[in-house]
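Chemist: build the 3D model from these lines:
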Amino acid sequence: MQTVTCEIRQEARIGRGQETRTGKDTRIGKDRGLFVLAVGVLLIGANLRPGVVAVSPELAAIRAGTGLSASAAGLLTTLPILCFGLLAPLAARLARRIGRERALGTMMALLTAGIAIRLLPGLVTLFAGTIVLSAALALSNVLVPSVIKHHFDHRVGLMMGLYSVALFSGAALAAGVTLPLGDALGLGWRGAVGLWALFSALAFVLWLPQMRRAPAAEAPAAPVAVSPQTLDEVDTADADDNPADRRKLRHSRLAWQVTLFMGLQSLVYYACVAWIPGVLTSHGMGESKAGFLLSLMNLVGITGSLTFTALVRRTRNQVPFAVCGSLLFGCSLVGLALAPVGGAYLWMLLQGLGGGLLISTALAVIVLRSPDSTRAAEMSGMAQGFGYLLAAAGPFLVGVLHDATGQWTLPLLLLAALCVPMTLLGIGAGRNRRLDDPASAASTATAR
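Modeler: Prediction:
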């Protein structure tokens, strides 16, 4: 009897040991899977700007080779932003149909195809390829925050900060190496811009495991009640729309503050990305140096994003980041208008730091103001839909104003003036509230 008891105890210890090892192996496997997923998300993030930014350093060569006017060139740089606005609302519908991860992988394949189309000769292919890649970027912009909300529910602030770092890294790389790499390899502007298809193809290949593991469609989950608490505290399930306690986003004052803040910071950023090389070269600076300064602005943007990432968990809201970013960006624009070449390095440092804080804040409030990943996809679609439609006016209007006045002072001062309402909207969007809280959602009638 004693022998049997000892054997039972020994088997129990072995069983507990096996259970412990199994649990540990499961945790290790989950952590490894999350790490691979995070790398994939960040690589996709790094691909969401080169297709647009790579055109800016080559804009003079494109105009010389195609005969585009400043207004037409402004339209070329505006098309991606316009597509961001028009197509962003389709992302949530696509995610529900085929799943977030599969939709995001499909967009990487479409992005690669769009960049490759621009390699073909002719103006039609230049604009057609731009539209295709812009469609891929528009939907990806919306899908990534939803993926982060869903998979990194306890690290939302950290992951959104790192995601914005990836955005700036890709933009800085495109601005800095497109022109010199194209010249070194003798590719011309088409080949230089087309090289970025290799980068997006790499992102697609590395994302394939996520597409295979993901469900074919998103299954609706039970509703979950959410109250306003700390940053980074999130849902345990995705909630369905419940008419009793989930308002339409267009009736939410907070949703519009987030949307317009996203739109204005995108407007000033993309207007600068499109035209800063032109501003500097028109005042006698060489094209390579102007492209380097655009790259410097985006490199410093990484510092702004990292600053946000390091401090976001220590603050209850994002108001300080929105205010500081708006002030820095506004000062840089005034400086560019008054002394574009003499203070160029200082203006790019201020603009990069301010831009990094602004985009990190804009992307974070989309997720942090949302109670769950379903709501995050809806909020992302609205903010990037309406927001980018507003932003699309920036590069085009700057080009039109330059054609009308023959100088850059008025367009730059106008952009600087927009930093005032952007600051006010950032204060509203940055406060620690949730979309479906009664205190933070007001009808449009009340808002008026």
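Chemist: all contacts plus neighbour counts: C-alpha atoms, from now on.
Modeler: Will do.
Chemist: buried residues, stretch 210-220. List them.
Modeler: Neighbour-count burial for stretch 210-220, counted by 16 or more other C-alpha atoms under 10 Å, picks out 210-211, 216-218.
Chemist: I should have written stretch 401-410 there, sorry.
Modeler: Along stretch 401-410, these residues count as buried under the neighbour rule (16+ other C-alpha under 10 Å): 401-402, 408-409.
Chemist: can you check the distance spanned by it, start to finish?
Modeler: With C-alpha to C-alpha, to the nearest Å as the measure, the first residue of stretch 401-410 is 8 Å from its last.
Chemist: now find how far off-centre that stretch is within its chain.
Modeler: Distance of stretch 401-410 from the chain centroid (C-alpha atoms, centre = their mean, to the nearest Å) equals 30 Å.
Chemist: format the buried residues of stretch 210-220 as TSV; extra columns: secondary structure and distance to A364.
Modeler: Formatted as TSV, the entries for these read as follows, by DSSP: H, G, I helix; E, B strand; the rest coil; distance: C-alpha to C-alpha, whole Å:
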residue	secondary structure	distance to A364
Q210	helix	23
M211	helix	25
A216	coil	28
A217	coil	26
E218	coil	23
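Chemist: including distance to A391, could the residues you listed go into a markdown table?
Modeler: Rendered in a markdown table, the data for those read as follows (distance: C-alpha to C-alpha, whole Å):
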| residue | distance to A391 |
| --- | --- |
| Q210 | 32 |
| M211 | 32 |
| A216 | 34 |
| A217 | 32 |
| E218 | 31 |
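Chemist: between those, which is nearest L338?
Modeler: Within the set of these, Q210 lies nearest L338; the separation is 49.7 Å, counting by C-alpha to C-alpha.
Chemist: to compare against the first, here's the next sequence to fold:
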Amino acid sequence: MPHNNKPNIVHPVLVIMSILLIASNLRGPITGIGPILEFISHDLALSATQAGMLTTLPLLAFALFSPLSSGLARKIGLEPSLMLALVAITSGIVIRSAGSTVTLFLGTCIIGVGIAIGNVLLPSLLKRDFPKKVPTLTAIYVLIMGIGATISASTTIPLLNAADTFNVLVIPNWAFALAGTIVLPIITMLVWLPQMKRHTKPTADTAEIDSHSYLWRSITAWQVTGFLALNSFIMYSFIAWLPSILVDNGYSNHQAGYIHGILQLASAAPAIILIPLMGKMKDKRGLSLAMTLLALVGITGLLTLPQYAVLWVGLLGFSCGGGFILGLSFVGLRTHNAHQAAALSGMAQCMGYLFAASGPLLFGSLHEATGSWNIPLIITAGISIIWASFAMLAGRTAIITPPINMSNNRLNAQPN
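Modeler: Coordinates of the predicted model:
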């Protein structure tokens, strides 16, 4: 349990429940857009590129605000910062559901800021309060993230239909569907309130990029960054456009929504399998390569045999979820100490999300230009092959060596 000046007056079970509830909000507000993207685009007359921006904007917020989150927590405390993240997510959902183009994009940006803060600070909370249970709780909270995303992706179409059934006229039916995602953050804020009596600082390894500038000149650091970037590029491209691909291949909107939910759930499954397995395997190249090849098989299957989409989407989700877990593990495995790991994490998040933000835009633009999903899928399959080459590089046992003139005392201050 934590060592801080104020006693922990909140029961550990309630703390863990709060952590898992926060995790449930860190993907769902984004994934809920995918199944109803065509309805939004039609109602607001959005181009495919503009529609892709609805997934791109949160990624840009991740890249820009992730490095700032640790500074916010140091200034106002970890607990208030996480509450601020929940308030931002909730406010963003309200604004996004107002029904206009301006509020749609503005609310999406605010949601992205809230999720960025939560993404960075939640692992710090885990390490501070439950240092001996980090692997187990990390696996559980990644699974909960996937479940939250699955619920969001699977319920937007039923909510949209409910708006039509009950003749909701105040806002468009798609806006009503997006508003449904507000339930989880409201519940989470209520459960998180008891923690607000504490104002503790984040752990020393919370991601930031204001030190260890030599990492930006390290080939190994760029290999890890590239692995995570390509993983996110593929995942968020399909988060944005998978339902549209499925509908164009003959699936109903309901079926596309549920299969989109399978993508989210499958991306969480590797947390249960890979985390204990990784501890037994020193060389991670085999596991990393397997994840990239699963992506290639899944994308190729969607391209050639879309009638078996459930299988291909399951493989694709498992691949991207497993790749994400492996990429995060590389951050720790390729560094000497917590400070260096924090710097590499900040670099990988910043550059990785910036690159990933181009995925939904490129996917949508190519579809708009060609009138088909074949070219975007072929290009993404090619990117999965490039991802495989990064897997063989990032999965090695190489450690990033800091410059000789760095203080050895600082380097060894917090060994892994």
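Chemist: now do the helices in the stretch 201-350 of the first structure.
Modeler: According to DSSP state H, counting those that start in this stretch, the stretch 201-350 of the first structure carries its helices in the segments 253-282, 287-311, 319-338, 344-368.
Chemist: among the ones you listed, which is the most enclosed?
Modeler: Between these, helix 344-368 has the highest mean count of neighbours, a mean of 27, where neighbours are mean count of other C-alpha atoms under 10 Å.
Chemist: quick check: angle from that helix to helix 287-311?
Modeler: In this structure, helix 344-368 of the first structure runs at an angle of 40 degrees to helix 287-311, with axes from the mean of the first three to the mean of the last three C-alpha atoms, to 10 degrees as the basis.
Chemist: next SSE downstream of helix 344-368 of the first structure?
Modeler: Towards the C-terminus, the helix or strand next in line after helix 344-368 of the first structure, according to DSSP states H and E, is helix 373-391.
Chemist: by how much does that next one deviate from the second structure on average?
Modeler: On the superposed models, the aligned residues of the second structure are on average 2.2 Å from helix 373-391 of the first structure, with distances taken as mean C-alpha distance after the TM-score superposition for the first structure.
Chemist: equivalent analysis for stretch 292-305 of the first structure, please.
Modeler: After superposition onto the second structure, the average distance of stretch 292-305 of the first structure to its aligned residues comes to 1.9 Å, using mean C-alpha distance after the TM-score superposition for the first structure.
Chemist: picking up where we left off before, using JSON lines, lay out the helices of the stretch 201-350 of the first structure together with distance to A192 of the first structure.
Modeler: JSON lines is the format used below for those (distance: least, C-alpha to C-alpha, whole Å):
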{"stretch": "helix 253-282", "distance to A192 of the first structure": "17"}
{"stretch": "helix 287-311", "distance to A192 of the first structure": "14"}
{"stretch": "helix 319-338", "distance to A192 of the first structure": "28"}
{"stretch": "helix 344-368", "distance to A192 of the first structure": "24"}
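Chemist: minimum distance to A38 of the first structure: which of the ones you listed has it?
Modeler: Each of the helices of the stretch 201-350 of the first structure was checked against A38 of the first structure via C-alpha to C-alpha, and the shortest separation belongs to helix 287-311, namely 15.2 Å.
Chemist: outside of that closest one, which residues touch it?
Modeler: Contact partners of helix 287-311 of the first structure, identified using C-alpha atoms under 8 Å, 6 or more residues apart in numbering, comprise 57, 157-158, 160-162, 164-166, 168-169, 171-176, 179-180, 273, 276-278, 280-281, 321, 344-345, 348-349, 351-357, 359-361.
Chemist: now do stretch 55-70 of the second structure
Modeler: Contact with stretch 55-70 of the second structure is made by 30, 105, 108-109, 111-113, 115-117, 119-121, 202, 206-209, 236, 239-240, 346, 349-354, 356-361, as judged by C-alpha under 8 Å, 6+ apart.
Chemist: now do the same for I259 of the second structure: its match in the first structure.
Modeler: Pairing criterion TM-score structural alignment: the partner of I259 of the second structure within the first structure is identified as L293.
Chemist: what is the lengthiest helix in the first structure packed up against?
Modeler: Among the elements of the first structure assigned as helix by DSSP state H, the one spanning the most residues is helix 2-46. Contacts of helix 2-46 of the first structure with other secondary structure elements, assessed using 3 or more C-alpha pairs under 8 Å, 6 or more residues apart in numbering; DSSP states H and E, are made with helix 123-151, helix 156-185, helix 196-213.
Chemist: try 10 Å
Modeler: Under the contact criterion of 3 or more C-alpha pairs under 10 Å, 6 or more residues apart in numbering; DSSP states H and E, helix 2-46 of the first structure touches helix 100-117, helix 123-151, helix 156-185, helix 196-213.
Chemist: and the angle for it with helix 156-185?
Modeler: Note on geometry: by the same axes, to 10 degrees, helix 2-46 of the first structure and helix 156-185 are set 50 degrees apart in direction.
Chemist: quick one: the next helix or strand after helix 2-46 of the first structure to the second structure mean distance?
Modeler: For helix 2-46 of the first structure, the succeeding helix or strand toward the C-terminus, using DSSP H and E, is helix 50-53. Its match in the second structure and helix 50-53 of the first structure itself, once the structures are fitted together, sit a mean 0.8 Å apart by mean C-alpha distance after the TM-score superposition for the first structure.
Chemist: so what does helix 50-53 of the first structure touch, helix or strand wise?
Modeler: Helices and strands in packing contact with helix 50-53 of the first structure are listed as helix 70-87, helix 100-117, helix 123-151, helix 156-185, helix 188-194, helix 196-213, helix 253-282; criterion 3+ C-alpha pairs under 10 Å, 6+ apart.
Chemist: contacts for the shortest one?
Modeler: Read that as helix 188-194 of the first structure. Around helix 188-194 of the first structure, the neighbours that count as contacts under C-alpha atoms under 10 Å, 6 or more residues apart in numbering are 50-62, 65, 112, 114-121, 126, 174, 177-187.
Chemist: among these, name the buried ones.
Modeler: Those of the contacts of helix 188-194 of the first structure that meet the buried threshold are 50-62, 112, 114-119, 126, 174, 177-182, by 16+ other C-alpha under 10 Å.
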